[in-house]
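1. predicted model and sequence below, questions to follow.
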Amino acid sequence: MKPFYVGFGCRRGCPMDSLLTLLEQGLAQRGLDPAHLHGIASIDLKAHEPGLHALASHLALPLVFYPAPHLNRFETHLSHRSAVAYAHSGCWGVAESAALAMADQYNGDPQLLVTRRTLGPATLAIAH
């Protein structure tokens, strides 16, 4: 199977446990093998979120942050465009855009495997 990447959006202070639970649900939804998860991504506004760093460390995966203008290149691929997300971040959908950006960086021709899912303070998407 082709490597895949997870994108996260989250509120400030989102705990690692919430992110991990959401990730486990997303993987189970599509029957994805965690061994093929090769990275975690988000918007650069979240670069100092302890939960994201703790999750990347826990899973021993690279964590990459992208600026909103880079993420907006993937707007046409999004399953959902959020005016609220755009107002806060300058990006129409952080989780899906971040997953697509990382998949594009490493695989090219990115596609969503799991569209935007939400659990409490976090959103997730998975792309390859």
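-> Received, thanks.
2. please count neighbours and contacts with C-alpha atoms only from this point.
-> Noted.
3. all strands for this protein, in order.
-> Remark: strands assigned in the chain by DSSP state E are 4-10, 37-43, 63-66, 112-119, 122-127.
4. among the ones you listed, which is nearest residue 21?
-> With C-alpha to C-alpha, the closest approach to residue 21 among these belongs to strand 112-119: 8.4 Å.
5. who's in contact with the lengthiest helix in the chain?
-> Looking across the chain with DSSP state H, the single longest helix is helix 16-30. By C-alpha atoms under 8 Å, 6 or more residues apart in numbering, the residues outside helix 16-30 that reach it are 6, 33-34, 50-52, 54-55, 113-114, 117-126.
6. before we move on, the earlier item: out of the strands of the chain, which one sits most buried?
-> Greatest average neighbour count among these goes to strand 4-10 (a mean of 27), per mean count of other C-alpha atoms under 10 Å.
7. tell me which other helices or strands it touches.
-> If contacts are counted by 3 or more C-alpha pairs under 8 Å, 6 or more residues apart in numbering; DSSP states H and E, strand 4-10 sits against strand 37-43, helix 94-106, strand 122-127.
8. and the comparison structure, right after this:
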Amino acid sequence: MAITKNRNVNPFDLTVQLWPRNIYLGIGCRRGTTLESIETLVLPKLKELGIDLRTIVGVASVDLKKDEAGLLNFASKYNWEISFFTAEELQNAAGEFSSSDF
């Protein structure tokens, strides 16, 4: 049995894969970004990283984006929960993150 987030892990001739749902996508976007534009960027990156869509719990973004149709529709299309956080909450979050010019 293999418990993994990577769809390419098959260490045995017969491998049972369990897909833990424990990944949140942090997504920022410009105003008016479409669902299709988000998919065009996010889905190939997930594939490149070997992250199966079944492991994703939801999407997170800054609260300024809570009315962005493209972002809301993206989460809805994949039946993922969506959470919004204040800029202060995001700045105080532990971890290493890439920055935005915004």
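-> Yes, it's here. Predicted, not measured: the structure shown is a model, and the values here were computed from it.
9. please state their TM-score.
-> TM-score for the superposed chains, counting by TM-score structural alignment, normalised by the length of structure 2: 0.74, backed by 83 aligned residues with a C-alpha RMSD of 1.5 Å.
10. ok, back up a step: in JSON lines, list the strands of structure 1 along with distance to residue 78 of structure 1.
-> Shown next, in JSON lines, are the strands of structure 1 (distance: least, C-alpha to C-alpha, whole Å):
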{"stretch": "strand 4-10", "distance to residue 78 of structure 1": "12"}
{"stretch": "strand 37-43", "distance to residue 78 of structure 1": "15"}
{"stretch": "strand 63-66", "distance to residue 78 of structure 1": "16"}
{"stretch": "strand 112-119", "distance to residue 78 of structure 1": "8"}
{"stretch": "strand 122-127", "distance to residue 78 of structure 1": "10"}
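11. how about these, which one is nearest residue 96 of structure 1?
-> For residue 96 of structure 1, the closest of the strands of structure 1 is strand 122-127, at 5.0 Å, according to C-alpha to C-alpha.
12. name the helices or strands packed onto that closest one?
-> So strand 122-127 of structure 1, by 3+ C-alpha pairs under 8 Å, 6+ apart, packs with strand 4-10, helix 16-30, helix 94-106, strand 112-119.
13. so can I have a markdown table of the ones you listed showing distance to residue 68 of structure 1?
-> Shown next, in a markdown table, are these (distance: least, C-alpha to C-alpha, whole Å):
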| stretch | distance to residue 68 of structure 1 |
| --- | --- |
| strand 4-10 | 12 |
| helix 16-30 | 21 |
| helix 94-106 | 8 |
| strand 112-119 | 17 |
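14. determine which of the ones you listed approaches residue 69 of structure 1 most closely.
-> When those are ranked by proximity to residue 69 of structure 1 (C-alpha to C-alpha), helix 94-106 comes first, at 10.5 Å.
15. list the contacts of the closest one.
-> 4-9, 39-43, 64-66, 70-72, 74-75, 78, 85, 109-112, 115-116, 123-128.
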